[in-house]
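Colleague: model the structure of this input:
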Amino acid sequence: MNNYRDIIICPIITEKSMKLMEEDNKVTFEVAKGVNRTQVRQAVEKIFGVNVEKVNMVNTKPKAKRVGKYTGTTSPVHKAIVKIAAGQDINLFGE
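Modeller: Take a look at the predicted model:
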């Protein structure tokens, strides 16, 4: 990857990820396919200016969905759950 912003695609905002953010100071991001933990760590530290303690990677598989007679699948997502050092935070909502 040429740029750190090419590695991190977007934050994932769900009820579970918000609970992780409040309780354990963990932030969940959708990341590009083919990146590793070290690249995600460097990208988060450079973009947001925080210290990263740990990075967990998750590959979600597509799920079968059906609407009426039409069938399809959801998109596969490559996630990174990043634990931020205590006392630091990432402001995702621009407050």
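Colleague: okay, CA-based contacts and neighbour counts for the rest of this
Modeller: Will do.
Colleague: residue 42 belongs to a helix, doesn't it?
Modeller: Yes: per DSSP: H, G, I helix; E, B strand; the rest coil, residue 42 lies within a helix segment.
Colleague: next, count neighbours for it.
Modeller: 14 (other Cα atoms under 10 Å).
Colleague: mind listing what it touches?
Modeller: Residues counted as contacts of residue 42 (Cα atoms under 8 Å, 6 or more residues apart in numbering) are residue 4.
Colleague: buried residues, stretch 14-33. List them.
Modeller: Buried positions in stretch 14-33, judged by neighbour count with 16 or more other Cα atoms under 10 Å: 17-18, 20-21, 25-32.
Colleague: tell me how far the residue in the chain sticking out farthest from the centre lies from residue 75.
Modeller: Within the chain, residue 69 marks the point farthest from the mean C-alpha position, 33.2 Å out by Cα atoms, centre = their mean. Residue 69 is 19 Å from residue 75, where distance means Cα to Cα, to the nearest Å.
Colleague: second chain to compare with the first, below:
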Amino acid sequence: MSRTYEILKKPLLTEKSLIERDNHNRYGFVVSKDASKGEIKTAVEKIFNVTVTKINTISVTGKTHRMGRFEGKRPDYKKAFVTLKEGDKIEVVEAASK
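Modeller: The predicted structure follows:
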């Protein structure tokens, strides 16, 4: 059960993800880098009590940046866009975006 809550890290609240939510009932999340599509589906269905129809995942490489002679790198992360069944919605993400 604890693995279920470790998979979803935070909702992805960008302009593009809010448009996707309103038009296509698709929600974005930042997820654990080692999570599979099946694990993400199970976690979303269990935590939010909704039905997932489709999942798209994207692994994002962190950007490198410099400050004078010092160089650093932002961390890599993984995004998941989850499409829900018609009529389902996630109330927590709806409230956080307003």
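Colleague: now the helices for the first structure?
Modeller: Under the criterion DSSP state H, helices of the first structure are mapped to 4-7, 15-24, 37-48.
Colleague: now do the second one: distance to the chain's middle.
Modeller: So that's helix 15-24 of the first structure. From the chain centre to the centre of helix 15-24 of the first structure is a distance of 12 Å (Cα atoms, centre = their mean, to the nearest Å).
Colleague: average distance between it and the second structure?
Modeller: Overlaying the second structure shows helix 15-24 of the first structure at a mean distance of 0.9 Å from the equivalent residues (mean Cα distance after the TM-score superposition for the first structure).
Colleague: reformat the helices of the first structure as a markdown table; add distance to residue 87 of the first structure.
Modeller: Converted to a markdown table, those look like this (distance: least, Cα to Cα, whole Å):
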| stretch | distance to residue 87 of the first structure |
| --- | --- |
| helix 4-7 | 24 |
| helix 15-24 | 11 |
| helix 37-48 | 14 |
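Colleague: quick one: residues contacting the most centrally placed residue in the first structure.
Modeller: When the first structure is reduced to its mean C-alpha position, the closest residue under Cα atoms, centre = their mean turns out to be residue 29, at 1.2 Å. Residue 29 of the first structure is in contact with 8-12, 79-82, counting by Cα under 8 Å, 6+ apart.
Colleague: going by neighbour count, which of those residues comes out on top?
Modeller: Of these, residue 80 is surrounded by the most neighbours, 26 neighbours in total, counting by other Cα under 10 Å.
Colleague: quick one: the closest residue in space to that one that isn't next to it in sequence from residue 27 of the first structure, how far?
Modeller: Spatial nearest neighbour of residue 80 of the first structure, chain neighbours left out: residue 57 (4.6 Å); criterion: Cα to Cα, 6 or more residues apart in numbering. For residue 57 of the first structure, the distance to residue 27 of the first structure equals 12 Å [Cα to Cα].
Colleague: intersection of neighbour lists for the two?
Modeller: By Cα under 8 Å, 6+ apart, the residues touching both residue 57 of the first structure and residue 27 are residue 81.
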